[in-house]
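Novice: 3D model of this:
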Amino acid sequence: MTRQPHPLAAPPRPVARRRARPLNEQAPESRTPWNGPAFADVEHPCRHLDPVVAQSARVEDFLLGGRTNFAGDRAAGRQVIDGRAGAGDDAVARKRFRARAMAYLAAAGVTQWLDLGCGLPRPHWWTTDLPADIHHLAAPGSTVVHIDRDPVVMTHARALLRARDDGPVRVRHLEADITDFSAVLGTDLPIRRERPVALLLFDVLHEIADADQVVRAYQAAVAPGSLLVISHRSADSEDGQADASSHALAGLPYTARSREEVTRLCADWELLGPALCPLTDWSPALSPDDLSAQRRAGGYAVVARKP
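Specialist: Just a heads-up that it's a prediction; the model follows:
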C-alpha cells in the first residue's frame, strides 16, 4: 500500500545536481586551496615561541589553576609548588591585592593607567568576587594601557583585557619590555603626560635586577600627582627564601627584596595609606603605626604619590 502525503505537507524540494566539470576545465579562482590563517605569510609574534621554556606570567597562571600555559610552565610551576606548598595561595593573594588596589585608585579618580608588565588575566572562572580588570572599575573617559613583552600574554590581553570600541573606557595594548623604558616612553602612548597617571607594577619587579632604575625612569616621565602601585615578593621570610630557590631551579628570574629594599624603591614618593605593609594586610584604612603593617612577610605592597 502506497503511503499518501499529508494534504498540508510542503511539496518536496528539487535536488540540485552539480554539473560535472570536464577534465580539461580549470577550477575557478575562488576554489584555490586554503593555505592557513591570514597571517601565514607574516611574522606572527608567537611563531618562534618555545613551549619548553617557562615564562613567569604563564607559571603564575598555572599556580592560579589557569589553562594559558605550556609544558615548560607547568613543569616550572610544579617545582615551585614542590619547594613550598603554599605557593598557589600566595598567587591568589597577589591577585586579590591587585583588585583592592585598582578599586582604591578608581575611587580616587584615576583616569590614566599604565599597567607595566600586565601579565595574564586571571582565569575567568576562578572567582566571581573580584572585578575582571581595570576597565571594569575605571571612570568613563579613562585610558588603560597594558604593556608586556610576552607575545602569549599580549595575545590574551588583546582578547580579554579589552573594552568595546564605543565604550566609555579606552583600552590599548603595547608589546614591549618595560625595562626598555626609553622605547616604551618613546612610543606614542594614548595618554596626556601633563596629567597624573597610575603606574602599576604588580608582581613584576622581582624579575628585574635593577628595579630602582626602572622605577626612577617612569617616575621622571609622569606628572606630579601620579600614583605608583607596587607588589613585591620578599626576602624576609622562610617562604620567600624557598620561593627564590625554587624559581632559580626552574630557571625563572627572581630577585626577592627585603622590606628596606622595597622601601628604597619608593624613596622619592609620598607613601599613602598604611605605607609599605604585608601584601595580604594592605588596606587604605590601615595605619602605618599598626603592628600588622610593620611586620615582615613573604610579600609587600605599597601605594604612593609623586609629590
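
Novice: For the rest of this, base every contact and every neighbour count on C-alpha atoms.
Specialist: Fine.

Novice: Run through the strands of the stretch 151-300 of the chain in chain order.
Specialist: 170-175, 198-202, 227-233, 270-271, 277-278, 299-305 (DSSP state E, counting those that start in this stretch).

Novice: winner for burial among these?
Specialist: strand 277-278 (a mean of 27; mean count of other CA atoms under 10 Å).

Novice: what packs against it?
Specialist: helix 291-294, strand 299-305 (3 or more CA pairs under 8 Å, 6 or more residues apart in numbering; DSSP states H and E).

Novice: So which of those is nearest Asp212?
Specialist: strand 299-305 (14.6 Å; CA to CA).

Novice: helices and strands around that closest one, which ones?
Specialist: Short answer (3+ CA pairs under 8 Å, 6+ apart): strand 299-305 packs on strand 227-233, strand 270-271, strand 277-278.

Novice: Make JSON lines from those strands and add distance to Arg74 to it.
Specialist: Converted to JSON lines, the helices and strands packed on strand 299-305 look like this (distance: least, CA to CA, whole Å):
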{"stretch": "strand 227-233", "distance to Arg74": "21"}
{"stretch": "strand 270-271", "distance to Arg74": "37"}
{"stretch": "strand 277-278", "distance to Arg74": "28"}
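
Novice: Please name whichever of those is nearest to Leu161.
Specialist: strand 227-233 (19.1 Å).

Novice: contacts for that closest one?
Specialist: By CA atoms under 8 Å, 6 or more residues apart in numbering, the residues outside strand 227-233 that reach it are 94, 101, 196-206, 240, 256-257, 262, 279, 298-306.

Novice: one step back: would you list the strands of the stretch 151-300 of the chain in TSV and tack on distance to Asp82?
Specialist: As requested, these are exported to TSV (distance: least, CA to CA, whole Å):
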stretch	distance to Asp82
strand 170-175	32
strand 198-202	24
strand 227-233	18
strand 270-271	36
strand 277-278	24
strand 299-305	19
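
Novice: ok so, going back, out of the helices and strands packed on strand 277-278, which is closest to Val215?
Specialist: Nearest of the helices and strands packed on strand 277-278 (CA to CA): strand 299-305, 12.0 Å.

Novice: Let me know the angle separating that closest one from strand 198-202.
Specialist: Angle between the axes of strand 299-305 and strand 198-202 is 170 degrees (criterion: axes from the mean of the first three to the mean of the last three CA atoms, to 10 degrees).

Novice: from the middle of its chain, how far away would strand 299-305 be?
Specialist: 18 Å (CA atoms, centre = their mean, to the nearest Å).

Novice: Sequence B follows; please return its structure for comparison with A:
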Amino acid sequence: MSSDLGWVPPGVDTTVPSPARVYDYWLGGGHNFAPDRALGEKILQIMPGVRDAARLNRSFLRRAALHMVESGVRQFLDIGSGIPTVGNLHEIVQAEAPDCRVVYVDRDEVAVAHSELILAGNGNTAVVQADLRDVDAIFDADPARKLLDPDQPVGLFMLLVLHFVPDEWDPAGLVARYRDRLAPGSFLALSHASAEAKPDGMDEAVQAYNVRSSANQAFPRTHDEVLAYFEGFDLVNPGLVGCPSWRPDGEGDFAANPAINEVPFAGVAVKP
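Specialist: From the prediction side, this is the model:
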C-alpha cells in the first residue's frame, strides 16, 4: 500500500498484525501493512486455500444480505466489520434498496478510520469503534441510535469474528445479548472457522497465526459449538453448513478444493 501513513490514527501500532488487515490482504485489498502481509503470506505458504476461504466468506455476506433485503429488512448492524473492501455490506443492500441503513462496528482503529473515509457523505451509514463485548455501548452509541430503529427488524452480521472470542468470554452469551436487543423478525448471519474441516495445513496455520498475533488468538470450533450461538433464533434453510453451501448462486461460489469449502461454517437465522 501507499507509504503515506498520514491517515493512520495516532497510537496505532502498525508493527503488530491485525486480523482485519490480514483478511484485507487475503482479499487483495490495499489497507494493510508489512507485518500484516508477512503474516498473511506465512499462512498462505502453510495453507494456500485460506485465500479461497476468505473469498467464500465474502460471497456469503452478499447472499445473506440480499436474502435479508428480500425479506424486508432495511437496517443492518455489522459487528467486526473489518477493513472496507470491494463488496461492502452497505453497497450491497443500498443497491437493492437505497433506504437501507448500515452501522459498522470494529475495534481496529485503522478499520474505523478507513470506514469513515469511505462512508463520508453517505447519511445512511456510520461506523462505531467498540469491542464486540460492549453490547449496550454499541446500541446506545449515537450512530446506532440515529440509524437503527429498535422496534424494527435488524440484520445482524457477525462474520469470521467469533472465532477470535475465547471461551472465557462466553461467545454464546455474547450473541444472546445481541439477540435480546433485537426486534422480532431480525436476522443473524454468522460465519466461523471450523475445527472439523481439515484441509492440508489448517492446524499448522492456526498455530502460526496464534504465535504471530498473540493479542488476537483464533479458536476454531465444532459444528455443535457454533450451532449453539443460534439459540433463540430459527435457522433458515439450509441451516449451518459449509460457507459456499449456503444458497449458492453457482459453481463460482465454491472453491476447487472441497476441504476448503468446509473451513468456514455459515448460517442465517431469524428471531421469532
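
Novice: Mind telling me the TM-score for this superposition?
Specialist: The TM-score (TM-score structural alignment, normalised by the length of the second structure) is 0.83; 247 aligned residues with a CA RMSD of 2.5 Å.

Novice: So for Leu272 of the first structure, which of the helices and strands packed on strand 277-278 of the first structure sits nearest?
Specialist: Going by CA to CA, the one of these nearest Leu272 of the first structure is strand 299-305, 5.2 Å.

Novice: compared with the second structure, how much does that closest one deviate?
Specialist: Strand 299-305 of the first structure, aligned to the second structure and superposed, deviates on average by 0.6 Å (mean CA distance after the TM-score superposition for the first structure).

Novice: Please work out which residues outside that strand touch it.
Specialist: By CA under 8 Å, 6+ apart, strand 299-305 of the first structure touches 101, 224-234, 240, 259, 262, 266, 269-280, 282.

Novice: Pipe the helices and strands packed on strand 277-278 of the first structure into TSV and attach distance to Ala183 of the first structure per row.
Specialist: Below are those laid out as TSV (distance: least, CA to CA, whole Å):
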stretch	distance to Ala183 of the first structure
helix 291-294	37
strand 299-305	24
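
Novice: For His173 of the first structure, find the nearest of these.
Specialist: Among these, if distance is taken as CA to CA, the winner is strand 299-305, at 23.5 Å.

Novice: before we move on, the earlier item: relative to Leu49 of the first structure, which of the helices and strands packed on strand 299-305 of the first structure is closest?
Specialist: strand 227-233 (27.3 Å).

Novice: which residues does the most centrally placed residue in the second structure contact?
Specialist: With distances taken as CA atoms, centre = their mean, Leu159 lies nearest the centre of the second structure, 2.8 Å away. Neighbour list for Leu159 of the second structure: 57, 61, 79-81, 189-192 [criterion: CA under 8 Å, 6+ apart].

Novice: now with 10 Å?
Specialist: 57-58, 60-61, 78-82, 188-193, 264-267 (CA atoms under 10 Å, 6 or more residues apart in numbering).

Novice: So what does it match up with in the first structure?
Specialist: Superposed on the first structure with TM-score structural alignment, Leu159 of the second structure falls opposite Phe202.

Novice: Over to Val12 of the second structure?
Specialist: Counting by TM-score structural alignment, Val12 of the second structure corresponds to Leu49 in the first structure.

Novice: just checking, what's the longest helix in the first structure?
Specialist: Taking DSSP state H as the criterion, the first structure has its longest helix at helix 87-107.

Novice: same for that helix, what does it pack against?
Specialist: Helix 87-107 of the first structure sits against helix 56-63, helix 71-83, strand 112-116, strand 198-202, strand 227-233, helix 238-249, strand 299-305, with contacts defined as 3 or more CA pairs under 10 Å, 6 or more residues apart in numbering; DSSP states H and E.

Novice: In the second structure, what range does it match?
Specialist: With TM-score structural alignment as the criterion, helix 87-107 of the first structure aligns to 50-70.

Novice: Mind reading off the mean deviation between the matching stretch and the first structure?
Specialist: Mean deviation for stretch 50-70 of the second structure: 1.2 Å (mean CA distance after the TM-score superposition for the first structure).

Novice: Please compute how far that stretch lies from its chain's middle.
Specialist: The answer for stretch 50-70 of the second structure is 10 Å, by CA atoms, centre = their mean.

Novice: Next, the buried residues of it.
Specialist: 50-69 (16 or more other CA atoms under 10 Å).

Novice: so Phe97 of the first structure touches Trp282, yeah?
Specialist: Yes: here Phe97 of the first structure reaches Trp282: they are 7.4 Å apart, a contact under CA atoms under 10 Å.

Novice: residue ranges for the helices of the stretch 101-250 of the second structure, please.
Specialist: Along the stretch 101-250 of the second structure, the segments classed as helices by DSSP state H, counting those that start in this stretch run 109-119, 135-140, 142-147, 171-181, 202-212, 223-227.

Novice: Using TSV, please lay out those together with distance to Val93 of the second structure.
Specialist: Formatted as TSV, the helices of the stretch 101-250 of the second structure follow (distance: least, CA to CA, whole Å):
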stretch	distance to Val93 of the second structure
helix 109-119	14
helix 135-140	21
helix 142-147	15
helix 171-181	21
helix 202-212	33
helix 223-227	26
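
Novice: Which residue, other than its chain neighbours, is closest to whichever residue in the first structure pairs up with Leu39 of the second structure?
Specialist: In the first structure, Leu39 of the second structure lines up with Ala76, judged by TM-score structural alignment. Distances taken as CA to CA, 6 or more residues apart in numbering place Ala250 nearest to Ala76 of the first structure, at 5.0 Å, with adjacent residues excluded.

Novice: Alright, calling it a day.
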